[in-house]
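Peer 1: Build the 3D model from these lines:
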Amino acid sequence: MRLILPSPAKINLSLWVKGKRPDGYHELVTVMHTVNLFDVLSFLPSDRLVLSVRGNNSLPLDRSNLIIKACRLFKEKTGINPKVSIKLTKRIPVGAGLGGGSSNAAATLKGLNTIYGNPLSEEELHELAAKLGSDVPFFLKGGLAIAYGRGEKLKFFSPANFEILLVFPGFPCSTAEVYQNLPSIKREVAVEDAERLIISPLINENFSELIDNMENDLEKSESPCVKEVLRVKEKLKEIGLKPLMSGSGSCVFAIIKGEKPDTTPLKKEGWWFKFLSAV
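Peer 2: Presented below is the predicted three-dimensional model:
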């Protein structure tokens, strides 16, 4: 049986940090939406587990790869040894705040569950996904959601309709480094606040209000990478946009209202960019 699954990127329409937890993670509230930038995972029968990657030679193929970790967790939970050849076609930039690795892990769990006759319930898949990373449970479904806790608790909404300009400046950001260099932040933000500030104007297509309300506390990090990201933001402001860093960076995006902006300054910088839609 051959199975091909898309693995979408996400953006964070806002991210608020509520403080650091005793377990070392940060408590947060964030609003995420998938966009139409996809990696692709192909699953083929094999006599053993094999992973290959096309489109990025820097990704590890050993146990540190989230796809391999997902396969190992699936085996531990079900007792099924996945004998599949997984080919990852990588299009989502790595270390960009787009959740590419988390999305790949979620697609792997869904793919293995489909191939082996759905031995895991949705709840069990969510449990495994949360062990792999804070963003992984979101990618089991995708669309639009508020994530809270360390990001594994989710409240989903109907997907919205909007377009963005996404810019990848060519360098990755380390999520761990961004959080390690974050000053002490204790925001009093609840899920209901995220609904009022982001979800409501988004669903009602009140994009001016939405853009005014969007913020990302990780932009306050003293990480050298984030300082470079802020320079990218300034360039987007120069072409009339109100940009935001996605997740822990390094990608920056802006919601597009009406005419597409002149991207000549971005081309001069040599940055990768795409106009994308919410999915």
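Peer 1: C-alpha only now, for contacts and for neighbours.
Peer 2: Fine.
Peer 1: what residue of this protein is the furthest out?
Peer 2: Within the chain, residue 47 marks the point farthest from the mean C-alpha position, 32.2 Å out by Cα atoms, centre = their mean.
Peer 1: how about the helices in the stretch 101-250 of the chain?
Peer 2: For the stretch 101-250 of the chain, helices defined by DSSP state H, counting those that start in this stretch occupy the ranges 122-132, 136-139, 175-180, 191-194, 200-203, 207-213, 224-238.
Peer 1: contact partners of the fifth one?
Peer 2: Contacting residues not belonging to helix 200-203 are listed as 160, 207, 209-210 [Cα atoms under 8 Å, 6 or more residues apart in numbering].
Peer 1: let's go with 10 Å and repeat that
Peer 2: Helix 200-203 has contacts (Cα atoms under 10 Å, 6 or more residues apart in numbering) with 13, 157-162, 194-196, 206-211, 213.
Peer 1: ok, now the last one?
Peer 2: Here helix 224-238 makes contact (Cα under 10 Å, 6+ apart) with 165, 167-169, 171-174, 177-178, 181, 218-221, 223, 241-245, 248-254, 261, 263, 265-266, 269, 271.
Peer 1: Next, the second sequence, to be compared with the first:
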Amino acid sequence: MTNPIFFPAPAKLNLFLHINGRRPDGYHELQTLFQFLDIADELSFTPTHQSEIILEPPLPGVNNSDNLIIRAANLLKPYTDKARGVKITLKKNLPMGGGIGGGSSDAATTLVVLNRLWQCGLNNQQLGQLGRKLGADVPIFIHGYAAFAQGIGEQLTPAFPAEQYYLLLTPNAMVSTAKIFNHPDLPRSTPKFPPEQYCYEKTANDCQGIVTDHYPEVAQALKWLVEYAPARMTGTGCCIFAPFTTLSAAKAVADRCPAQFHSRVCQGMNQSSLYKKLEGLGL
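Peer 2: Here you go, the predicted model:
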């Protein structure tokens, strides 16, 4: 029996996140810089001749109707020429509600891989349009390369941030993205700037203050890590990260991490590990 092939669904960081305004439809105008990390969930796909989408193991507390992996697979069904099903096995390595894109990345990997296995024939732009129905971050994982994002996250400009090392802390908290973006005190008027003027030290995460006010575990993690490096939150949290120029420097701080936080050292990547895997397999 052939061993299943597992495809990565990599994590991402928002190296900064500025909220520039709120549109009449309720969506927020923003600017952010996405970079991938060398840590990932892993998914395998076994096509079947039945129409059922099976996910093993099921995600605790998540109904199939809400599961982004199953929803992604179902979005592709109209583009197949016959009844298609699949058994999907998930190795969940990334925290849920961490702000590093676990669910969105899982959905993107499902769209990209099944598009090939089911021979749907969609290009990445078309897959991105499907992905946007699942979440604002799904298209960047389909895009597969580090990018400066604007608008509601759909306007992507290629970016090449340094592929440095990061210490990533995961506090014991699950942040509600909807709660943060709907909060009346969220800053919504940060001026826009051209992508070429990006500088880490001159940017921030506009969601960070609201999150640390309402989630003390996140505030504690940030307070500890900022003593060692210019730390900030990614996305709407809960994960906190800090950049380091060397692996040894990141590991030295990780060794001091309090037991209440889960820590890991990882490296930034400007190409998604999913596409590296697909290239290696000739897919």
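Peer 1: Any idea what the TM-score comes out to?
Peer 2: The TM-score (TM-score structural alignment, normalised by the length of structure 1) is 0.86; 261 aligned residues with a Cα RMSD of 2.2 Å.
Peer 1: all strands in structure 2, in order from the N-terminus.
Peer 2: 6-22, 28-48, 53-56, 85-91, 147-150, 155-158, 165-170, 232-233, 240-244, 262-269 (DSSP state E).
Peer 1: could I get these as CSV with mean neighbour count and distance to residue 134 of structure 2?
Peer 2: Below are the strands of structure 2 laid out as CSV (neighbours: other Cα atoms under 10 Å; distance: least, Cα to Cα, whole Å):
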stretch, mean neighbour count, distance to residue 134 of structure 2
strand 6-22, 23, 15
strand 28-48, 22, 17
strand 53-56, 17, 17
strand 85-91, 19, 18
strand 147-150, 23, 18
strand 155-158, 15, 17
strand 165-170, 25, 24
strand 232-233, 28, 23
strand 240-244, 24, 25
strand 262-269, 20, 24
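Peer 1: What's residue 33 of structure 2 aligned with over in structure 1?
Peer 2: Superposed on structure 1 with TM-score structural alignment, residue 33 of structure 2 falls opposite residue 31.
Peer 1: If you could redo that for residue 236 of structure 2, that was the one I meant.
Peer 2: Aligned partner of residue 236 of structure 2 by TM-score structural alignment: residue 248.
Peer 1: Now do that match against residue 229 of structure 1, distance only.
Peer 2: Using Cα to Cα, to the nearest Å, residue 248 of structure 1 is found at 10 Å from residue 229 of structure 1.
Peer 1: rewinding a little: doesn't residue 176 make contact with the match of residue 236 of structure 2?
Peer 2: Yes. Residue 248 of structure 1 is within contact range of residue 176, at 8.9 Å (criterion: Cα atoms under 10 Å).
Peer 1: who has more neighbours, these two?
Peer 2: The neighbour count for residue 248 of structure 1 versus residue 176, taken as other Cα atoms under 10 Å, is higher for residue 248 (29 against 10).
Peer 1: From the structure, what's the count of residues near the nearest residue to that one once chain neighbours are set aside?
Peer 2: Among residues not flanking residue 248 of structure 1 along the chain, residue 97 sits closest, at 5.1 Å (Cα to Cα, 6 or more residues apart in numbering). Counted with other Cα under 10 Å, the neighbours of residue 97 of structure 1 add up to 24.
Peer 1: which neighbours do residue 248 and residue 229 of structure 1 share?
Peer 2: With contacts defined as Cα under 10 Å, 6+ apart, the residues shared by residue 248 of structure 1 and residue 229 are 173, 219.
Peer 1: Quick check on the contacts of helix 200-203 of structure 1: which are buried?
Peer 2: Buried subset of those (neighbour count, 16 or more other Cα atoms under 10 Å): 13, 159-160, 162, 194-195, 207, 210-211.
Peer 1: which one in structure 1 is aligned with residue 94 of structure 2?
Peer 2: Under the alignment by TM-score structural alignment, residue 94 of structure 2 pairs with residue 92 in structure 1.
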